[in-house]
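Q: sharing a model that was predicted from the sequence below.
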Amino acid sequence: MVEDYPPTGPLLDIDGIQVHAHQEGNGPDVILLHGAGGNTRDFTFDLLGRLTSAFRVTAFDRPGLGHTDPLHPNGESPAEQANVLEAAARELGLGPAVLVGHSFGGCVALAWGLDFPDRAAAIVSLAGAALPWEGGLGPWYELAASDFGGAFIVPMISAFAPRFLAHQTIERIFDPDPVPEGYTDHVGIELSLRPDTIRSNTRQVNGLKPHIREMAARYGELHMPIEIVHGTADEIVPIDVHARPFVDLVPTAHLTELEGLGHMPHHVRPDIAVSAIHRAAERAGMRTAA
């Protein structure tokens, strides 16, 4: 039940938009941005707790996901998401931060860095989307993102899809790595299977390519330290399409390749993800704990 997964932090009112934040720790600021279809619980499962001894860590539900309202029905661009989350960061009194994004959250972190460079002391991309890709994303995204699919197909999927299919989807996201014990229960599948959440997620993902193409044309503006952690076996956001060419475009970017790992490096090798965040903070001149 959705009621089993309530907000775990403040619900901010940003010009009439509810934004959910989860905050723990003390020190320099780190901001966590989850991937497609996810929510803050992806980070509170493990990664966030590994950072709180050295940082004040704020995880946001991105627009339309978790307990944050959508901005509009057409699929929010990374820049639109960064804009409202910047206002939320100001509301919380955050300072310059290490922006950490997983998957879709990675391109939101990059958009945030492009439009609000004073906020982005550094960026860490965990298997993040960064560059346009060849071809489309398949019939599911096209159908679910359409007016017809949003009105008829999405509610049917939400109401009648067996929950074991959702478990299989999580297994595919982690593949070839195992799903950590307890992750599926913690992350709150019910939050992701609400009709409004499915609509928001599919429209964001289906409409991403033109936005990321526009962002790529501006990557020369990125001068902050950037750390990337990416598995070589990631088939959702392939390293050859995103991370490897990105480091050729942006001189401040450093790539850590994880041989044979898939799309969830912060769960499979959280030590590497934590090291990348500390390294980014150190490169940006932010004080970190030993």
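A: Arrived safely, thanks for sending. Residues are numbered from 1 along each chain as shown.
Q: only C-alpha atoms from now on, for both contacts and neighbour counts.
A: Will do.
Q: between the two ends of stretch 59-71, what distance do you get?
A: Length of stretch 59-71, first residue to last, C-alpha to C-alpha, to the nearest Å: 18 Å.
Q: can you give me the buried ones in it?
A: 59-71 (16 or more other C-alpha atoms under 10 Å).
Q: okay if I get the residues you listed as a markdown table plus distance to E181?
A: Supplementary listing: those in a markdown table, determined by distance: C-alpha to C-alpha, whole Å:
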| residue | distance to E181 |
| --- | --- |
| A59 | 22 |
| F60 | 24 |
| D61 | 23 |
| R62 | 25 |
| P63 | 28 |
| G64 | 27 |
| L65 | 24 |
| G66 | 22 |
| H67 | 24 |
| T68 | 27 |
| D69 | 30 |
| P70 | 31 |
| L71 | 34 |
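Q: in helices only, show me those.
A: In helices, judged by DSSP state H, none of the buried residues of stretch 59-71 are found.
Q: quick one, helices of this protein?
A: 41-44, 78-91, 104-115, 139-145, 147-148, 154-160, 163-174, 183-187, 189-192, 195-206, 208-216, 243-249, 265-268, 270-283.
Q: now the longest strand along the chain against helix 78-91, angle please.
A: Using DSSP state E to define each element, the chain has its longest strand at strand 17-25. Computed by axes from the mean of the first three to the mean of the last three C-alpha atoms, to 10 degrees, the angle separating strand 17-25 from helix 78-91 equals 60 degrees.
Q: what's the farthest-apart pair in the buried residues of stretch 59-71?
A: A59 and L71 (18.5 Å; C-alpha to C-alpha).
Q: A289: neighbouring residues, count only.
A: The tally of other residues near A289 (other C-alpha atoms under 10 Å) stands at 10.
Q: ok, D271 - contacts?
A: Counting by C-alpha atoms under 8 Å, 6 or more residues apart in numbering, D271 touches no other residue.
Q: ditto for N206
A: Here N206 is in contact with 137, 141-142, 145 (C-alpha under 8 Å, 6+ apart).
Q: A82 versus the closest residue to G101 other than its chain neighbours, what's the distance?
A: Closest residue to G101 apart from its sequence neighbours, by C-alpha to C-alpha, 6 or more residues apart in numbering: L33 at 4.6 Å. Using C-alpha to C-alpha, one gets 10 Å for the distance from L33 to A82.
Q: shared neighbours of those two, anything?
A: 108-109.
Q: settle it for me: which of these two has more neighbours?
A: Ranked by neighbour count (other C-alpha under 10 Å), L33 and A82 place L33 first, with 29 against 25.
Q: so the more buried one touches F60, yeah?
A: Yes: the pair L33 and F60 qualifies as a contact (C-alpha atoms under 8 Å) at a distance of 6.0 Å.
Q: another one to put next to it:
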Amino acid sequence: MVKSGALAGAGIIGGLIAFSSLSARSAEHRVPPEGRFLDVDGARLHYIDIGSGPVIVMIHGLTGQLRNFTYALTERLVSDYRVIVVDRPGSGYSTYNRVGGRGLDAQAAIIGHLIKALKLDQPLLVGHSLGGAIALTLATKRPELLGGLALVAPLTQPMDDAPDIFLPLVNPSPVRRAIIARTLAVPLGKVKRKRTLETVFGPDPVPADFGERGGGFLASRPSAIYAASTEISNVGDLAEIAPLYRDIALPVGILFGRGDRILDPELHGAKTAATIPGARYEAIDGGHMIPLTAPDATASWLRRQAGRVPGNSMAALPQETAR
């Protein structure tokens, strides 16, 4: 009985691993890489570099990838700006190329390496959600690399607990994170996918084509789940970074959707803006995924933030105004 039970258990685990691997291959078939690859210190980065003019670099949030921006936002900017969107290591098609840290400091350093490798002259750095925390970290560590920050629905303040929808990802053990990512996480994620997306996008509707055009399918791969679990288990780094906001001397803008169900606009938006000298906070109608659901208002706001970068004479063109 013991032997047969062990065999049955092994069979179940093997089946879960096989299902997860097949799901990953299917996701990559439906959402292939579409950019360039660049090796920098610590990572091999997949990125897209389009347009010309003043430079805007965009970094996505937890479980995201660069198609979160190319879905609708970048096309509203490339006529006047050089826009670089990047998969953060562990997400999309970017990978870490050595063993090391995975926290905010490490990810911020990798974005800094990208800026230097591409010889970018103090770009506007856009960070969405967790990408906002990474952008703020880079601004406190290497401000000379940046011309300004534009933070969209950013994670900016320490939190006692992760947002409810992401609590299953929190796991302090790297071994357990890896095991769960390769076995249970993918099938459970598929069961919960509709509810998860409705929460992340709400009160806005989930775009019907988000899986492919927005890159959503790539979040269901074991590697992406492990990366997200590692990242959300290490956001405690913000407790050390937040006190440094008062020293940021860059132009900073923060944009939130008033109906955001993931992060509190008052805590992560208004409070943080009040801490950073000269920072500006705005709110528009919408939820957490306004780069996809409110691209006109987000692009108009980004143009205004780009106009605040020293030496950037590009005027904001008249599009829908954030309110």
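A: Happy to help now that I have it. A quick note: this is a predicted structure, and the numbers were derived from the prediction, not measured.
Q: just to revisit the earlier point, between L33 and F60 of the first structure, what contacts are shared?
A: T40.
Q: just to revisit the earlier point, quickly name whichever of the buried residues of stretch 59-71 of the first structure is closest to V98 of the first structure.
A: A59 (11.7 Å).
Q: residue in the second structure matching that closest one?
A: With TM-score structural alignment as the criterion, the equivalent of A59 of the first structure in the second structure is V85.
Q: quick one on the thing from earlier: out of the helices of the first structure, the one nearest T256 of the first structure is which?
A: Short answer: helix 270-283, nearest of those by C-alpha to C-alpha, at 8.4 Å.
Q: in the second structure, what range does that closest one match?
A: Going by TM-score structural alignment, helix 270-283 of the first structure sits over residues 295-308 in the second structure.
Q: distance from the matching stretch to the middle of the chain?
A: Offset of stretch 295-308 of the second structure from its chain centre (C-alpha atoms, centre = their mean, to the nearest Å): 18 Å.
Q: aligned to G148 of the second structure, what sits in the first structure?
A: By TM-score structural alignment, G148 of the second structure lines up with A122.
Q: from I225 of the second structure, how far off is the most centrally placed residue in the second structure?
A: Closest to where the C-alpha atoms of the second structure average out (C-alpha atoms, centre = their mean) is G61, at 1.6 Å. Applying C-alpha to C-alpha, the value for G61 of the second structure to I225 of the second structure is 13 Å.
Q: what's stretch 66-75 of the first structure in contact with?
A: Stretch 66-75 of the first structure is contacted from outside by 7, 17-20, 38-40, 61-64, 76, 191-192, 197, 200-205, 207, using C-alpha under 8 Å, 6+ apart.
Q: let's see 6 Å
A: With contact meaning C-alpha atoms under 6 Å, 6 or more residues apart in numbering, stretch 66-75 of the first structure is reached by 17-20, 39, 61, 63-64, 200, 203-204.
Q: the first structure: which residue goes with I56 of the second structure?
A: By TM-score structural alignment, I56 of the second structure lines up with V30.
Q: same check on T74 of the second structure?
A: Per TM-score structural alignment, T74 of the second structure is aligned with L48.
Q: for the residue nearest to that match when sequence neighbours are not counted, the count of nearby residues, please.
A: Spatial nearest neighbour of L48 of the first structure, excluding adjacent residues (C-alpha to C-alpha, 6+ apart): V57 at 7.0 Å. Residues within reach of V57 of the first structure, counting by other C-alpha under 10 Å, total 25.
Q: for the corresponding residue of the second structure for S77 of the first structure, which non-adjacent residue is spatially closest?
A: Aligning on TM-score structural alignment places S77 of the first structure opposite G103 in the second structure. Sequence neighbours aside, N234 is the residue nearest to G103 of the second structure in space, at 5.6 Å (criterion: C-alpha to C-alpha, 6+ apart).
Q: give me the number of residues near that neighbour?
A: The burial count for N234 of the second structure: 17, using other C-alpha under 10 Å.
Q: and it, how far from T272 of the second structure?
A: The value you get for N234 of the second structure to T272 of the second structure, if C-alpha to C-alpha is used, is 20 Å.
Q: over to Y93 of the second structure?
A: Distance from Y93 of the second structure to T272 of the second structure, by C-alpha to C-alpha: 32 Å.
Q: equivalent analysis for D209 of the second structure, please.
A: 34 Å.
Q: for R142 of the second structure, same thing?
A: From R142 of the second structure over to T272 of the second structure (counting by C-alpha to C-alpha), the distance is 19 Å.
Q: which of those two has more neighbours?
A: The residue with more neighbours, out of R142 of the second structure and T272, is T272; 23 against 13, by other C-alpha under 10 Å.
Q: now which residue in the first structure aligns to the more buried one?
A: Counting by TM-score structural alignment, the partner of T272 of the second structure is F246.
Q: do the same with I134 of the second structure
A: So, by TM-score structural alignment, I134 of the second structure is matched to V108.
Q: for its match, grab the count of nearby residues.
A: 32.
Q: hang on, it packs against E80?
A: No: counting by C-alpha atoms under 6 Å, V108 of the first structure stays clear of E80, with 8.9 Å between them.
Q: if we can go back for a sec, distance to V98 of the first structure for the helices of the first structure - can I get that in TSV?
A: Formatted as TSV, these follow (distance: least, C-alpha to C-alpha, whole Å):
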stretch	distance to V98 of the first structure
helix 41-44	15
helix 78-91	12
helix 104-115	9
helix 139-145	31
helix 147-148	37
helix 154-160	35
helix 163-174	25
helix 183-187	23
helix 189-192	26
helix 195-206	24
helix 208-216	19
helix 243-249	18
helix 265-268	16
helix 270-283	6
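Q: which of those helices is buried the deepest?
A: Highest mean neighbour count of these: helix 104-115, a mean of 26 (counted as mean count of other C-alpha atoms under 10 Å).
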